[in-house]
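Peer 1: Can you look at this prediction? I've put the sequence above it.
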Amino acid sequence: MPIPRFRVPTGILLALFAVTSAQAAPTQTDAPSTAGSKPNIVVILADDLGNADLGYRGSDIQTPNIDALAQEGVRLENFHGEPVCTPARAALMTGRYPMRQGLQTLVIFPNHRYGLPTDERTLPQALKDAGYATYMVGKWHLGHADQKFWPQNRGFDHFYGNTVGEVDYFTHKRSGILDWQRNGEFIDEEGYYLDLIGDEAVKLIEHQDKDQPFLLYFASLAPHAPYQAPKAMEDRYAATIADPTRRTYAAMITSLDDQVGRIVDTLDKRGLRENTLIVFSSDNGGPRSAVVASGAHSPEERAASGVKQESLPASNGELRGGKGSLHEGGVRVPTIVNWPGKLQPRVVDEPLHMVDIMPTALALAGAPANPTDKPLDGVDLWATLATGQGSTHDDILVNVEAFRGAVIKGKWKLVKIALLPGKTELFDLSTDPGEKNNVAEQNPEVVRDLERRLIAYARQQKPSEWMKAQPDYLGAQGQTLFDPDFDIDDGGMPHLKPALPQP
């Protein structure tokens, strides 16, 4: 599938390069230790999952295993990922906002050379220091062009899956190039993506030493495009869903649910379930624009099913926007934390963020604190999970780029678009989670406070690696318009170089 080429206005890029890279130093709170041995930690991450597309959230899509985790665990109803894949995964793996690594903008394309900076301490690295075995299966998307970015070189003892973004679910190729490996050895094998990573996860748990705690990061590609599923799975919805694209999408989510069930069953059979914390979440909301999702069925396939109008299959319910957006439909993701005997069923409406998973896991594992030069933005959520107490976040950065950003403090959310003519939106999420009513004019003091916080974060961001890479794609016939390895003069402006002459 061809990779989209984006044209970024030069004004955006200039604004980015005027930003400084100072580092903030938020305080990490200490989590209460739990009784008994260190828990096993299983993180299950869906990809592009619509907020309303699980059974327990009212969907007609069948997800009995995920529903059971929700009914028996803690449902985080105000949990935030990032607008797209790479930033969300950076937040999960580091406990730090992706703008601190220059990963705040869009995703790593197959042509890109950058990845998660190697001086960042990752969740698996930290847990290895605490004696954990660390395993990953599925989609990485934090760097592929250099082996130093690969999961097995970022703290995972074992990796099986793909390093780029999307691949074909059956061939495991992207644009004809195989992206499927086990610990650095590329494998051309048959099988449906979810079945294969499910098989691998089960084998890892079956062979795990019961006396050693482990981290399993199960990073599903589903239900990310291209929309593909085995016919037998699609047939489950033949009588209930007419739209062929949504039927496939539903089958993909149910396939993911089947693998969740297999993981839980294997933990049970090995007697590990009572000492295993399971986190289920998604990187971002479901796509509501064809710009960020492809692979829908053809007009001919839709017509054969009696469906005339093309539509994207994901649903974010009442939430505004979708993947790529700073509004809640793009960043609020269904999240469950389940640990039998340690966490009682409850619903938490406290604003939380993907960066909170790492500090919570480290506190439970007794892992060493992060270096002082890489302070965590996330906070330990154990008290919130166990008792419903409010988190210690003063505010939560949804994301910030040179041209837009969003921040949450309590019930208030500010969305700021810096491109002229600009836009400032303020929402009371406690009464308006769908972000239908902009109340900025009625609450000028709140706007000023949140703008001050957002600008403070903006001053801390590193230059976007995505935008630094894009000169190769900008301009007439892809000519470089400026030098990405800029330096800032005394006036705060980047040195530009003229466009290359026409060939």
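Peer 2: Sure thing, it's come through.

Peer 1: Only C-alpha atoms from now on, for both contacts and neighbour counts.
Peer 2: OK.

Peer 1: Glu301: what's it in contact with?
Peer 2: Neighbouring residues of Glu301 by C-alpha atoms under 8 Å, 6 or more residues apart in numbering: Pro244.

Peer 1: how about the one helix or strand it maps to: buried residues?
Peer 2: Secondary structure from DSSP states H and E places Glu301 in helix 299-304. Within helix 299-304, the residues that count as buried by 16 or more other C-alpha atoms under 10 Å are Arg302.

Peer 1: Equivalent analysis for stretch 126-139, please.
Peer 2: For stretch 126-139, by 16+ other C-alpha under 10 Å, it's Ala126, Leu127, Lys128, Ala130, Tyr132, Ala133, Thr134, Tyr135, Met136, Val137, Gly138, Lys139.

Peer 1: Please compute how far that stretch lies from its chain's middle.
Peer 2: Taking C-alpha atoms, centre = their mean, to the nearest Å, one finds stretch 126-139 lying 18 Å from the centre of the chain it belongs to.

Peer 1: residues in contact with stretch 436-446?
Peer 2: Counting by C-alpha under 8 Å, 6+ apart, Arg320, Thr424, Glu425, Leu426, Phe427, Asp428, Val447 sit against stretch 436-446.

Peer 1: switch the cut-off to 6 Å
Peer 2: Contacting residues not belonging to stretch 436-446 are listed as Glu425, Leu426, Phe427 [C-alpha atoms under 6 Å, 6 or more residues apart in numbering].

Peer 1: of all those, which comes closest to Val43?
Peer 2: Of all the contacts of stretch 436-446, Val43 sits closest to Phe427, with 31.0 Å by C-alpha to C-alpha.

Peer 1: packing partners for the strand or helix carrying that closest one?
Peer 2: Using DSSP H and E, Phe427 sits in strand 423-428. For strand 423-428, the packing partners by 3 or more C-alpha pairs under 6 Å, 6 or more residues apart in numbering; DSSP states H and E come out as strand 412-417.

Peer 1: Presented hereafter is structure B, for comparison with structure A:
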Amino acid sequence: MINSLRKNTYFLLFLTVFIGCKTVNKYTEINEEKPNIILFMLDDMGWQDTSVPFWKEKTAFNSRYHTPNMERLACQGMKFTQAYATPVCTPTRVSLISGMNAARHKVTNWTFKRDISMVTPPKGLKMPLWNLNGAQPTDTVPRSVHITPLPQLLKNNGYETIHVGKAHFGAIGTPSADPKTLGFNVNIGGHAAGQPGSYYGTDDFRSLNSQTTIWDVPGLEKYHGKDIFLTEALTKEAITAIDNSIAIDKPFYLYMSHYAVHTPIQGDSRFEQKYMDQGLHPTEAKYASLIEGMDKSLGDLMNHLEDKGIAENTIILFMSDNGGLSAVARGGEKHTHNKPLSSGKGSVHEGGIREPMLVKWPGITKENSISNDFVIIEDFFPTILELAKIDGYKTVQTVDGKSFTPILKGEKQDNTDRTLIWHYPNNWGPTGPGIGATSTIRKGDWKLIYYHLDSSFELFNITADIGETTNLASKEGEKLHALAKELSTYLRSVDAQMPTNTNTNELVHLPDNEFVLKSYIK
């Protein structure tokens, strides 16, 4: 009897160890697989365009918008409160696929027609010969930056690379007008244009008031004439592309790049009426419906991952390409749609560059966690490659971005040591706070903006003054001098372009120039 019990005990111990070992081995196998990666990118979505609060408190805008799936993603992953892009779209998208800062890649404004700048220079400045043809996988296109694109590196390492929605990487008639030349196996709806002609399938996703077809969203003819919103059509196509990737047993990288919430501000009929019933300005009700339609897309993708049993091996990153539109086309008072942040799209004030960012890395990132660490758009390039377990890669370009995978693993970054740079020697068009030709640096609590037109400065303590209401340039000369020097040193190191002052016919001085600084240094 004792021997029998002893044998049973040994068997149970062996079984426990055996099962435990098998579990560890299976876990190791799972983690040795390349994860699926979804980058869910929005166009012109502001830091406040969500029911997820990215500040220390919930605001009126957080109460206005309804984004339950962003809330769901935030609960399952990490929320970044100080994530940054560039003031306008193409520079952000080029930084994303190249890992380069805009000062280095010199695609410093939005692109569209080959060899043509789409914006008139402001009075007093002549724009530099910036790379208006965008990012290219070749060195044969003048006025462009030659890169080794992120999706190409992923494709080379076994990923099915899927592009859905807005591309806007290169001008019409250049190779990168087609995302497939940048390493995407699949392109759904992406071309050179930065906005749709229309969000309505009944309009064939084209502007009925335009004689040109250059804004038409390509490749969605199956939805033409149908009562379907563009956001929904793109989501359906993305889900099909995921299923095709599963069928060929390949990990996928899905760049889910919605045209929403860019103009034209058109109402999504699934959600618009409830915002009208709340008494919102009609334009704002349409805008809110664009946001909720985007959120439904996120939820549909997350549900599909769960239905297919691949949610635990799929990393989701959520980001916007610049701050929320506020200078034009909105209802209500200009420059107020991102408060407490100042200004919006086109501006280097926080409203134009600070973005809503979320990341879910199953089994790694702590659920419902928050990071206040600095992250900027070029960081996505090395981060995504690291998430995909790709190392030893080579690029023709110098990569400025810094991987934020340590942050995702719970390591704290020291913001006092991280320097962020923005360089915009161009003209967006509208006017407003922080809008114009500028060079900017953020380090620790402090942010310095240098305006090219009149060589003036704004200096803000962002931690104490998130709304950038008090310019401390005339009071904090020592801090201004230190930041101006660091900013100028970086701009020189990348041979950053400066505009020409048309009154003197000379290049605008860098911010550490003695003449520029003399009135600020006592």
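Peer 2: Arrived safely. For clarity, every value in this text was computed on a predicted model and none was experimentally measured.

Peer 1: about what we covered before: check the buried residues of stretch 126-139 of structure 1 and tell me the two furthest apart.
Peer 2: For those, and using C-alpha to C-alpha, no pair is farther apart than Ala130 and Lys139, which are 24.8 Å apart.

Peer 1: Longest helix in structure 2, by number of residues?
Peer 2: helix 2-32 (DSSP state H).

Peer 1: So the counterpart of Val415 of structure 1 in structure 2 versus Phe381 of structure 2, what's the distance?
Peer 2: Counting by TM-score structural alignment, Val415 of structure 1 corresponds to Ile449 in structure 2. To Phe381 of structure 2, Ile449 of structure 2 is 26 Å away according to C-alpha to C-alpha, to the nearest Å.

Peer 1: Show me which of those two is the more surrounded one.
Peer 2: Ile449 (27 against 23; other C-alpha atoms under 10 Å).

Peer 1: Is the more buried one in contact with Thr440, as I believe?
Peer 2: Yes - counting by C-alpha atoms under 6 Å, Thr440 is a contact partner of Ile449 of structure 2 at 4.5 Å.

Peer 1: Now stretch 366-381 of structure 1: buried residues?
Peer 2: In stretch 366-381 of structure 1, counting by 16+ other C-alpha under 10 Å, buried: Gly366, Ala367, Asn370, Lys374, Pro375, Leu376, Asp377, Gly378, Val379, Asp380, Leu381.

Peer 1: Taking these together, which two end up most distant?
Peer 2: Among these, Lys374 and Leu381 lie farthest apart (C-alpha to C-alpha), at 19.5 Å.

Peer 1: Sticking with the residue mapped onto Arg320 of structure 1 from structure 2, tell me its helix or strand.
Peer 2: Counting by TM-score structural alignment, Arg320 of structure 1 lines up with Ser342 in structure 2. For Ser342 of structure 2, there is no helix or strand it lies in under DSSP H and E.

Peer 1: ditto for Asp211 of structure 1
Peer 2: Residue-wise, Asp211 of structure 1 maps onto no helix or strand under DSSP H and E.

Peer 1: And stretch 465-482 of structure 2, end to end?
Peer 2: End to end - C-alpha to C-alpha - stretch 465-482 of structure 2 spans 20 Å.

Peer 1: now that stretch: how far from the chain's centre is it?
Peer 2: Distance, centroid of stretch 465-482 of structure 2 to centroid of chain: 28 Å (C-alpha atoms, centre = their mean).

Peer 1: So which bit of structure 1 is it matched to?
Peer 2: Going by TM-score structural alignment: stretch 465-482 of structure 2 matches residues 432-449.

Peer 1: from the buried residues of stretch 366-381 of structure 1, which single one is nearest Asp60 of structure 1?
Peer 2: Leu381 (31.4 Å).

Peer 1: Trace that closest one over to structure 2, please.
Peer 2: Going residue by residue (TM-score structural alignment), Leu381 of structure 1 aligns to Phe404.

Peer 1: who touches its match in this structure?
Peer 2: Contacts of Phe404 of structure 2 (C-alpha under 6 Å, 6+ apart): Thr383.

Peer 1: that older thread, could you list the residues in contact with the strand holding Phe427 of structure 1?
Peer 2: Counting by C-alpha under 6 Å, 6+ apart, Lys411, Trp412, Lys413, Leu414, Val415, Lys416, Ile417, Glu435, Asn438, Val439, Ala440 sit against strand 423-428 of structure 1.

Peer 1: Distance of the nearest residue to the fourth one once chain neighbours are set aside relative to Leu420 of structure 1?
Peer 2: Put plainly, it is Leu414 of structure 1. Nearest residue to Leu414 of structure 1, sequence neighbours excluded (C-alpha to C-alpha, 6 or more residues apart in numbering): Leu426, at 4.6 Å. For Leu426 of structure 1, the distance to Leu420 of structure 1 equals 18 Å [C-alpha to C-alpha].

Peer 1: Settle it for me: which of the two has more neighbours?
Peer 2: Shown here are Leu426 of structure 1 and Leu420; by other C-alpha under 10 Å, Leu426 has more neighbours (25 against 8).

Peer 1: Thr387 of structure 1 versus the more buried one, what's the distance?
Peer 2: Leu426 of structure 1 is 30 Å from Thr387 of structure 1, by C-alpha to C-alpha.

Peer 1: For the residue nearest the centre of structure 1, give me its contacts.
Peer 2: Nearest to the geometric centre of structure 1 sits Asp283, at 2.4 Å (C-alpha atoms, centre = their mean). Listed by C-alpha under 6 Å, 6+ apart, the contact set of Asp283 of structure 1 reads Asp47, Gly81, Cys85, Ala88.
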